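Peer 1: starting from these lines, generate the structure:
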Amino acid sequence: MRMKDVNQHERDRSLSCTSLADGTIARESVKIPRIVIHAFCDSADAAAAIEQAAADRLMTRTHVAVQLGGIVTATELYQNTPTPDVVIVQSHLDPQAYLAGIDRLAEVCYTGTKVMAIGEVNDISFYRELMRRGVSEYILGPIEPVLLISSVARMYGEAYSGKFGQVHAFIGAKGGVGSSTLSHNVGWTIARELGSNVIMADLDLPFGTAGLDFNLDANQGVADAIQATSRLDEVLLDRLLQKCGEHLSLLSAPAALEATYDVNEEAVEQLIEVAQKSAPFLILDMPHLWTKWAKKTVVAATDIVITAAPDLANLRNTKSLIHVLRHARPHDPPPKLVLNQIGMTKRPEIKVNDFIKAVDIQPTACIPFDAHLFGTASNKGQVVAEASTKGPAINAFREIADAITGRQGMKRRNTARFGLRNLLGRAGRKPT
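Peer 2: Below you'll find the predicted structure:
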């Protein structure tokens, strides 16, 4: 529909400009489709803010072009050029001039194009006039990147927001630090103790251990899903999943070396998108590598959990990962850190507090080394909680599951004796 053919629902909306500027959508529920956005700005600051928003992980499916010129430039361009999915116009014009410019822009906008207006006028009558003309969103300047992203998501409604599961990527700072074991146990804990459906995807195609940890035969689950990109949907994905309990399903790795696995980043992205529609939580067991597809997958995740052991190589790699992820995800919280294998016999270690100070992140959990418990579970094809129902590792898995899901309703048992505070206390200092 053209902008002038606004429906009655849009005419009747009466939220104030201030409340629109304050309203945001939770980042974990945002899913923006593959769209083209053109932005036209009178202000260089506004253009810079839109470019910052375009670089956000939530906007990876979009193509955004920004240029100076405001409403006049947009109208002139679309005299002879088709309009994209979304047109953003930012201007310092007074109300009457702004509305007149929107009227002219409406004459050249194609059916289906959504228009987002950014201005300096904080007036409910002006806002209603914009809505009457079919403008999808009005944002009171100055514009903030996070607000712009939530506004784009809001324009596409519940079809693209709030119906997708959270993606949690687990990656080790170094090989052998227990990132895979941690991801399997946390996924099992979410499914078992929260009663939420979880899909576990083992993305270490040649060497993945998820099948072993859940005592399942290795299959081509992940490989088949990646190779079937053009026809992958929720029905096919369900056929590829292996059940590990009432609420946990596994997409296992082939764990075979007869073939090589050159992973296409678009194929992994498609797999994640389909899996997000099938379960509220998707756990990615990432291999210890830093290819283009692996970096893109980690950066795009809802949450990232870095597992590290307390030695120098882990410290260096953890700092590098945190630095890269903070720059790649400026509007997201920092990744979560789990210190694992603490107190390994006869191994010199960096003290927990020194490690924390160096990386400048408080760990979500600290897990003491327990060769017998973890070794027993691994050799029996069990998660740790099946081998033992008590101990600091079990409580740590609950703490991590609680932290990444944002749920506070998990029943905790004996948590006062173990966990991060207790370990730091043993080190002689309280956490800062």
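Peer 1: make it CA atoms for all contacts and neighbour counts henceforth
Peer 2: Fine.
Peer 1: find the residue at the geometric middle of the protein.
Peer 2: In the chain, the centroid-proximal residue (Cα atoms, centre = their mean) is T302; its distance is 1.9 Å.
Peer 1: was I right about that residue contacting F170?
Peer 2: No. Applying Cα atoms under 8 Å as the test, T302 and F170 come out as separate, 11.2 Å apart.
Peer 1: pull up the distance across stretch 152-160, start to finish.
Peer 2: Terminal residues of stretch 152-160 lie 10 Å apart, using Cα to Cα, to the nearest Å.
Peer 1: buried stuff in that stretch?
Peer 2: 152-155, 160 (16 or more other Cα atoms under 10 Å).
Peer 1: now secondary structure and distance to L337 too, for these, in TSV please.
Peer 2: What follows is the buried residues of stretch 152-160, written out as TSV (DSSP: H, G, I helix; E, B strand; the rest coil; distance: Cα to Cα, whole Å):
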residue	secondary structure	distance to L337
V152	helix	31
A153	helix	29
R154	helix	32
M155	helix	35
Y160	coil	30
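Peer 1: which elements pack onto the helix or strand hosting T189?
Peer 2: Take DSSP states H and E as the rule and T189 turns out to sit in helix 179-193. Applying 3 or more Cα pairs under 8 Å, 6 or more residues apart in numbering; DSSP states H and E, we find helix 179-193 packed against strand 166-172, strand 198-202, helix 210-213, strand 248-251, strand 281-285, strand 303-308, helix 392-405.
Peer 1: check which helices and strands the first one sits against.
Peer 2: Using 3+ Cα pairs under 8 Å, 6+ apart as the contact criterion, the elements in contact with strand 166-172 are helix 179-193, strand 281-285, strand 303-308.
Peer 1: here is the second sequence; please produce its structure so I can put it next to the first one:
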Amino acid sequence: MISASRQNPEQPAEPQPLAADDHIAPVPRVSVQAFCETEQTSAAIQAASQDRRLGKAHITIKMGGMARAIETYHSQPTPNVIMLETNPSTSVIDGLDELATVCDPGTRVVVIGAPTDTVAYRELVRRGVNDYVIGPVETLDIIRCICSLFSASEAVITGRIIAIVGAKGGVGASTVAHNIAWTMARDLTMDSVVIDLDMAFGTAGLDYNQDPMQGVANAIFQPDRPDTALMERLLAKCSDHLSLLAAPATLERVYDFGAEAFDAIFDTLRMTQQCIVLDVPHQWSAWTRHALITADDILVVAEPDLANLRNTKNLLSTLKTSRPNDRPPLYCLNQVGMPKRPEIDLKRFAKTVESEPIATIPFDCKLFGTAANNGQMIAEIAALSRTTRLFQELGRRLTGHVDIRPQRGSLLAPIARLLGVR
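Peer 2: So this is what the prediction gives:
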């Protein structure tokens, strides 16, 4: 129940910056009530409440600190989480002792302390405090604090969701998604699943040489909420660490969904899979937008032409605005160097988009065509090719397993330049 403190008052340390690209698992449906002393803390919690990872949390903010909390819970039940900002002029220990008389068992308590607080952390732990954060706090501090209460205590795998989408139809986003997922499973030995969300025309089954009788449609049209046992039955095994939730790829019905239609499937798979790769079709609807915004990482696949340039810029801008506390979405260029095709210069493309691609995948019709027709991955046909190494490095980059310090000839040098690493 008790988590490690961020800053121990008995052992002062310099505050550590929280990187936006660190993986933070989302919270389940919980209620959070915050009692603040300052407008700065209130604003940070308000901003955090809009973050995708706290999308299922019901967050209420009140001013008045510890005294207001004690007054409130004399007549109301306590929520799942209480956040308390301390006032240096009052005793934190006395306040927690009084709060304990009105606090329900199982409620998790987070204390936001002032830099001048002298209370010993062991005294806070003794009184049931789950986490202690020294203010002033930022939005990402609040997000990490609330999420860690559950990811650290529930003893489940909180899988990382990676959404891959094409800037334009036919750019090879599905091929990129399937190869990246395959290398995550084989080279990083991560338990991974590919979800083919292109219900009518999905190609994941063909690319992995699978013909499952069931798939994502069986889960989405299930009358009850899908559980782990159901998902295990629906997954097709592609390798020791890779599974597939295939699309029906039929035109027998129209596949219109609400924005949150796939949330239950994603939440269930997060508990058993380390990585979930979403093969998102090139369309803009409520559910595709929601799937992209709520993913942990996003990769846009584009080709070097004008339509792709416009769409990539629009996608990156929209998604970045919708995810202010996340790492910006990434993009790669595919089928670069196609003979006799006029292409936009890569430097011009990057300048217009205002970021560099994390990879440029060369055009190779024979290699990709053979793989597609044989139901194989690129690494199975050309294990030592540059394209295979690109997919390996993309997999490492998207799962946080890559060393961003560039080596001579590194294929991820654009990432290092983007992050200012020398």
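Peer 1: coming back round to it: tell me the one among the buried residues of stretch 152-160 of the first structure nearest to D42 of the first structure.
Peer 2: D42 of the first structure has its nearest neighbour among those in V152, at 19.8 Å by Cα to Cα.
Peer 1: nearest spatial neighbour of the residue mapped onto that closest one from the second structure, skipping sequence neighbours?
Peer 2: Matched to the second structure by TM-score structural alignment, V152 of the first structure sits across from I146. Sequence neighbours aside, V27 is the residue nearest to I146 of the second structure in space, at 7.6 Å (criterion: Cα to Cα, 6 or more residues apart in numbering).
Peer 1: same deal with T107 of the second structure?
Peer 2: N80 (5.0 Å).
Peer 1: that neighbour: neighbouring residues, count only.
Peer 2: N80 of the second structure: 18 surrounding residues under other Cα atoms under 10 Å.
Peer 1: how about A365 of the first structure?
Peer 2: Counted with other Cα under 10 Å, the neighbours of A365 of the first structure add up to 26.
Peer 1: what residue of the second structure matches up with it?
Peer 2: So A365 of the first structure corresponds to A359, using TM-score structural alignment.
Peer 1: residue contacts, that match?
Peer 2: Counting by Cα atoms under 8 Å, 6 or more residues apart in numbering, A359 of the second structure touches 331-333, 390, 394, 411-412, 414.
Peer 1: among those, which are in strands?
Peer 2: Residues of the contacts of A359 of the second structure located in strands (DSSP state E): 331-333.
Peer 1: can you count the residues close to T229 of the first structure?
Peer 2: For T229 of the first structure, the count of nearby residues is 16 (other Cα under 10 Å).
Peer 1: by contact count, what packs against the longest helix anywhere in the second structure?
Peer 2: Secondary structure of the second structure per DSSP state H: the longest helix is helix 306-322. In this structure, helix 306-322 of the second structure packs against helix 286-293, strand 297-302, helix 346-353, with contacts taken as 3+ Cα pairs under 8 Å, 6+ apart.
Peer 1: the most far-flung residue of the first structure relative to its centre: which element?
Peer 2: Distance from the C-alpha centroid of the first structure, by Cα atoms, centre = their mean, peaks at Q96 (41.2 Å). Q96 of the first structure belongs to helix 95-106 when assigned by DSSP H and E.
Peer 1: report the mean deviation for the helix or strand just after that helix after fitting onto the second structure.
Peer 2: Sequence order places strand 114-119 as the next helix or strand after helix 95-106 of the first structure, per DSSP H and E. Once the two are superposed, strand 114-119 of the first structure sits an average of 1.9 Å from its aligned residues in the second structure (mean Cα distance after the TM-score superposition for the first structure).
Peer 1: chain center to strand 114-119 of the first structure: distance?
Peer 2: Remark: strand 114-119 of the first structure is offset 26 Å from the chain centroid, using Cα atoms, centre = their mean, to the nearest Å.
Peer 1: what packs against it?
Peer 2: Here strand 114-119 of the first structure touches strand 86-90, strand 137-140, going by 3+ Cα pairs under 8 Å, 6+ apart.
Peer 1: so which of the ones you listed is nearest R407 of the first structure?
Peer 2: Nearest to R407 of the first structure, of all those, is strand 137-140, at 32.0 Å by Cα to Cα.
Peer 1: where in the second structure does that closest one fall?
Peer 2: Aligned by TM-score structural alignment, strand 137-140 of the first structure falls on residues 131-134 of the second structure.
Peer 1: what's the matching stretch in contact with?
Peer 2: With Cα under 8 Å, 6+ apart, stretch 131-134 of the second structure has contacts from 2-8, 109-115, 121, 145.
Peer 1: re the thing from before, for the helix holding Q96 of the first structure, what is the distance to the chain centroid?
Peer 2: Distance, stretch centre to chain centre, for helix 95-106 of the first structure: 38 Å (Cα atoms, centre = their mean).
Peer 1: over to stretch 68-88 of the first structure?
Peer 2: A distance of 32 Å separates the centroid of the chain from that of stretch 68-88 of the first structure, by Cα atoms, centre = their mean.
Peer 1: what of stretch 181-198 of the first structure?
Peer 2: The answer for stretch 181-198 of the first structure is 18 Å, by Cα atoms, centre = their mean.
Peer 1: what range in the second structure does that stretch sit on?
Peer 2: Using TM-score structural alignment, stretch 181-198 of the first structure corresponds to residues 175-192 of the second structure.
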